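**Q** show me the folded form of this:
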Amino acid sequence: MSGVELIATATFGLEAIVAQEVKDLGYQNVSVENGKVTFTADLSAICRANLWLRTADRVRLKVGEFKATTFDELFEKTKALPWPELIPADANFPVEGKSVKSTLFSVSDCQAIVKKAVVESMKTKYKTQWFEERGPVYKIEIALLKDIATLTIDTTGPGLHKRGYRRLAGQAPIKETLAAALVLLSRWHPDTALLDPFCGSGTIPIEAALIGQNIAPGMNREFVSEKWPSIPKELWRQARKETHDLANYDQPLEIRGTDVDNEAVKIARNNAMEAGVDEFIHFQRMSFTEISSKKKYGKIICNPPYGERLSELREIEKMYKEMGRVFSKFDTWSFYILSSHPKFESLFGKPASKKRKLYNGDIKVDYYQYFGPRPPKKRDGGLIKENGYALTT
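**A** Predicted coordinates for the structure are as follows:
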């Protein structure tokens, strides 16, 4: 295994952000489809993509893709793929599946057929009739979409949102991958003040701190493919060394998270400590109506309560109106607010500069973006500084 084709899976609405992250890692042969970003690279990309991708759900190794409308066709075409080149004789290779708008709609039957085909393929190579499957895990997925079968092997293990720092969580926590996406979409820079007045367990401020100091989100966790014999240990060692070399621990940050729930604030502080960024974030128990800042420019990024239950809706609508009043005091700041309410803009009292459709779990939401005035360019010797970046004059 040298050159590989990888698929970074993504939540609906985040595909373009994942694609940009892949390109930022230096991989240019990138294609984007609903729910996935496909790219080709060398073997080290399995290590680097898992360590660095902030907004992808997981990284899959693509084994093959073909049309299949019968079980015989699925079996024969699966068997013809180079499984023995990828999977060792002692591997544990479970099969999972999904089928959307396909003739072969029985997922359990498709899984069984793929499993049998892989076993038959490996029998020929390893000259055995039985595989004990006690070794490293190679989880295979058969994904059928409109009769096109895509066979992949998961390289990640637990999803990429499992950073390892959120051992405690408040009610309805936002996924780390989505929180990172909200920060990236805001185009926040590390020298800009950031405030989350509904911080809950602290996920948005923590993800911002990791971004601000260029800390790889997967730095402190393990991945299932680290145990694959086909990926030299040296590649993982080099990839992990890169995460340490590129981290900018000296970057000062001004990030605040507030919440009316004292227990949530305690959890947020603990999570930030687990992530190693607690000294860069100030968490405080406070109602959003009390927020203020001495900073003239900054960004509010938040995921306030949605009020999915009908009984809560009136209170939530009242809160959105109050948010509009409170946030208006930050007249030179930008606001980025996630909400599922279809009339959020009218309740907030102002149309958004831009909005983007996303999903928070199974909830369809919009990301309302209110752009404030751009900070003036700062002169520093012979350079003009804008948002902390030096521009030649």
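**Q** going by C-alpha atoms from here, please, whenever you check contacts or count neighbours.
**A** Will do.
**Q** quick one, strands of the stretch 1-150 of the chain?
**A** Secondary structure of the stretch 1-150 of the chain (DSSP state E, counting those that start in this stretch): strands located at 4-9, 30-33, 36-41, 58-67, 95-100, 140-145, 148-154.
**Q** what lies in contact with the shortest one?
**A** Among residues not part of strand 30-33, those counted as contacts by C-alpha atoms under 8 Å, 6 or more residues apart in numbering are 15, 16, 19, 22, 23, 37, 38, 39, 40.
**Q** the closest residue to residue 236 other than its chain neighbours: neighbouring residues, count only.
**A** Counting by C-alpha to C-alpha, 6 or more residues apart in numbering, residue 236 lies nearest to residue 47, which is 5.9 Å off, once chain neighbours are set aside. Neighbour count of residue 47, defined by other C-alpha atoms under 10 Å: 23.
**Q** residue 47 reaches residue 241, doesn't it?
**A** No: between residue 47 and residue 241 there is no contact under C-alpha atoms under 8 Å: 11.3 Å.
**Q** where's residue 95 relative to residue 114, distance?
**A** Counting by C-alpha to C-alpha, to the nearest Å, the separation of residue 95 from residue 114 is 7 Å.
**Q** now do the shared contacts for these two.
**A** residue 142.
**Q** quick one: which of these two has more around it?
**A** Neighbours were counted for residue 95 and for residue 114 using other C-alpha under 10 Å; residue 114 has more, 26 against 21.
**Q** which residues touch that one?
**A** If a contact means C-alpha under 8 Å, 6+ apart, then residue 114 has 74, 75, 78, 79, 95, 142 as its contacts.
**Q** one more time with 7 Å
**A** Residue 114 makes contact with 75, 78 under the criterion C-alpha atoms under 7 Å, 6 or more residues apart in numbering.
**Q** go on, residue 197?
**A** Contacts of residue 197 by C-alpha under 7 Å, 6+ apart are 257, 258, 259, 288, 302.
**Q** here is the second sequence; please produce its structure so I can put it next to the first one:
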Amino acid sequence: LKENFAAGLIELTPFDGTHPFIDPMTGSGTIAIEAALKAKNVAPGIWRKFAFDNFDWFDKKLHPELVEKAKAQEKQDHAPILASDIDQSILEIANVNAHNAGVLQDIKFKQVAVKDFSTDLENGVIIANPPYGKRLKDREAAEKIYEEMGQTLRRLSSFSQYYLTSDPQFEKYFGAKATKKRKFYNGNLRTDYYQYWANKR
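**A** From the prediction side, this is the model:
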């Protein structure tokens, strides 16, 4: 996922950093990193250089002043953010990405398959971008993962859960009908964002 797409997925959830966040299939960590940035109230694009900085009519002091103002509004304390994946090698990439984004200390990475995932946390948000199984040989593996997700994650009923996939049969294999779903395009690929709203404890 691109960073802005992942950030948009998070914006469609109640997550604000005051309750736990879980990405149980984190891959390179994009969703968890964007969640950490939101939890810390880091302004989008705060590290970027912009072309207008070099315009001769632009006040050179204005941009740095606004950056400092934004940094002053950042937060250090937030609820736990967990990111797990079955593949240790890709978790190492996720760690590097989190370090580069300045949020490595804000995310707890762990190697674990989704079928073995467990947590004592409650009343949070789960977002995952599981494999789509677009190729015929990958479809059965993806469907098996959806079943494992359902068996493991449906139990976490106090969490609002959000899953992005292009498989129109996701609900069947997950084992529950979504509260709501929204259509998106991930690049040129049509996907659905399956939303399962929480039963708060």
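**Q** could you quantify their similarity as a TM-score?
**A** The pair, once superposed, lands on a TM-score of 0.95 when counted by TM-score structural alignment, normalised by the length of the second structure; 201 aligned residues with a C-alpha RMSD of 1.3 Å.
**Q** as TSV, the strands of the stretch 1-150 of the first structure with distance to residue 230 of the first structure would be great.
**A** TSV is the format used below for those (distance: least, C-alpha to C-alpha, whole Å):
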stretch	distance to residue 230 of the first structure
strand 4-9	12
strand 30-33	24
strand 36-41	15
strand 58-67	13
strand 95-100	20
strand 140-145	16
strand 148-154	13
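**Q** closest one to residue 215 of the first structure among the ones you listed?
**A** Nearest to residue 215 of the first structure among those is strand 58-67 (18.2 Å), distances taken as C-alpha to C-alpha.
**Q** which residues of the second structure does that closest one align to?
**A** Alignment of strand 58-67 of the first structure against the second structure: no match, by TM-score structural alignment.
**Q** tell me what that strand is packed against?
**A** Applying 3 or more C-alpha pairs under 7 Å, 6 or more residues apart in numbering; DSSP states H and E, one finds that strand 58-67 of the first structure contacts strand 4-9, strand 148-154.
**Q** mind redoing it with 10 Å?
**A** Packing partners of strand 58-67 of the first structure (3 or more C-alpha pairs under 10 Å, 6 or more residues apart in numbering; DSSP states H and E): strand 4-9, strand 36-41, helix 44-52, helix 71-79, helix 83-86, strand 140-145, strand 148-154.
**Q** export the ones you listed to JSON lines and tack on distance to residue 59 of the first structure?
**A** Converted to JSON lines, these look like this (distance: least, C-alpha to C-alpha, whole Å):
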{"stretch": "strand 4-9", "distance to residue 59 of the first structure": "5"}
{"stretch": "strand 36-41", "distance to residue 59 of the first structure": "9"}
{"stretch": "helix 44-52", "distance to residue 59 of the first structure": "7"}
{"stretch": "helix 71-79", "distance to residue 59 of the first structure": "21"}
{"stretch": "helix 83-86", "distance to residue 59 of the first structure": "16"}
{"stretch": "strand 140-145", "distance to residue 59 of the first structure": "12"}
{"stretch": "strand 148-154", "distance to residue 59 of the first structure": "6"}
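**Q** out of the ones you listed, nearest to residue 265 of the first structure?
**A** Here helix 44-52 is closest among these (C-alpha to C-alpha), at 27.6 Å.
**Q** how far off centre is the closest one?
**A** 14 Å (C-alpha atoms, centre = their mean, to the nearest Å).
**Q** so which residues of the second structure form strands?
**A** Ranges of strands in the second structure, per DSSP state E, are 21-23, 81-85, 108-111, 125-128, 160-165, 180-186, 189-196.
**Q** can I get these in JSON lines with mean neighbour count and distance to residue 101 of the second structure?
**A** Shown next, in JSON lines, are the strands of the second structure (neighbours: other C-alpha atoms under 10 Å; distance: least, C-alpha to C-alpha, whole Å):
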{"stretch": "strand 21-23", "mean neighbour count": "27", "distance to residue 101 of the second structure": "17"}
{"stretch": "strand 81-85", "mean neighbour count": "24", "distance to residue 101 of the second structure": "15"}
{"stretch": "strand 108-111", "mean neighbour count": "18", "distance to residue 101 of the second structure": "15"}
{"stretch": "strand 125-128", "mean neighbour count": "25", "distance to residue 101 of the second structure": "19"}
{"stretch": "strand 160-165", "mean neighbour count": "22", "distance to residue 101 of the second structure": "23"}
{"stretch": "strand 180-186", "mean neighbour count": "13", "distance to residue 101 of the second structure": "23"}
{"stretch": "strand 189-196", "mean neighbour count": "18", "distance to residue 101 of the second structure": "26"}
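**Q** what's the closest of those to residue 92 of the second structure?
**A** Once the strands of the second structure are compared by C-alpha to C-alpha, strand 108-111 is nearest, at 9.2 Å.
**Q** specify, as a residue range, where the closest one falls in the first structure.
**A** Taking TM-score structural alignment, strand 108-111 of the second structure hits residues 282-285 over in the first structure.
**Q** what's the mean deviation for that stretch versus the second structure?
**A** Superposing on the second structure places stretch 282-285 of the first structure at an average distance of 0.8 Å from its equivalents, by mean C-alpha distance after the TM-score superposition for the first structure.
**Q** contacts for that stretch, please.
**A** 195-197, 199, 202, 205, 254-266, 268-269, 272 (C-alpha atoms under 10 Å, 6 or more residues apart in numbering).
**Q** what's the lengthiest helix in the first structure aligned against in the second structure?
**A** For the first structure, the helix with the greatest residue count under DSSP state H is helix 107-126. Counting by TM-score structural alignment, helix 107-126 of the first structure lines up with no residues of the second structure.
**Q** circling back: how close does the residue nearest to residue 236 of the first structure get to residue 239 of the first structure?
**A** Counting by C-alpha to C-alpha - residue 47 of the first structure and residue 239 of the first structure are separated by 6 Å.
**Q** what's residue 255 of the first structure aligned with over in the second structure?
**A** Counting by TM-score structural alignment, the partner of residue 255 of the first structure is residue 81.
**Q** no wait, residue 228 of the first structure
**A** Per TM-score structural alignment, residue 228 of the first structure is aligned with residue 55.
**Q** against residue 157 of the second structure, how distant is its match?
**A** 53 Å.
**Q** same question for residue 196 of the second structure.
**A** For residue 196 of the second structure relative to residue 157 of the second structure (C-alpha to C-alpha), the value is 9 Å.
**Q** ok, now residue 146 of the second structure?
**A** Residue 146 of the second structure is 17 Å from residue 157 of the second structure, by C-alpha to C-alpha.
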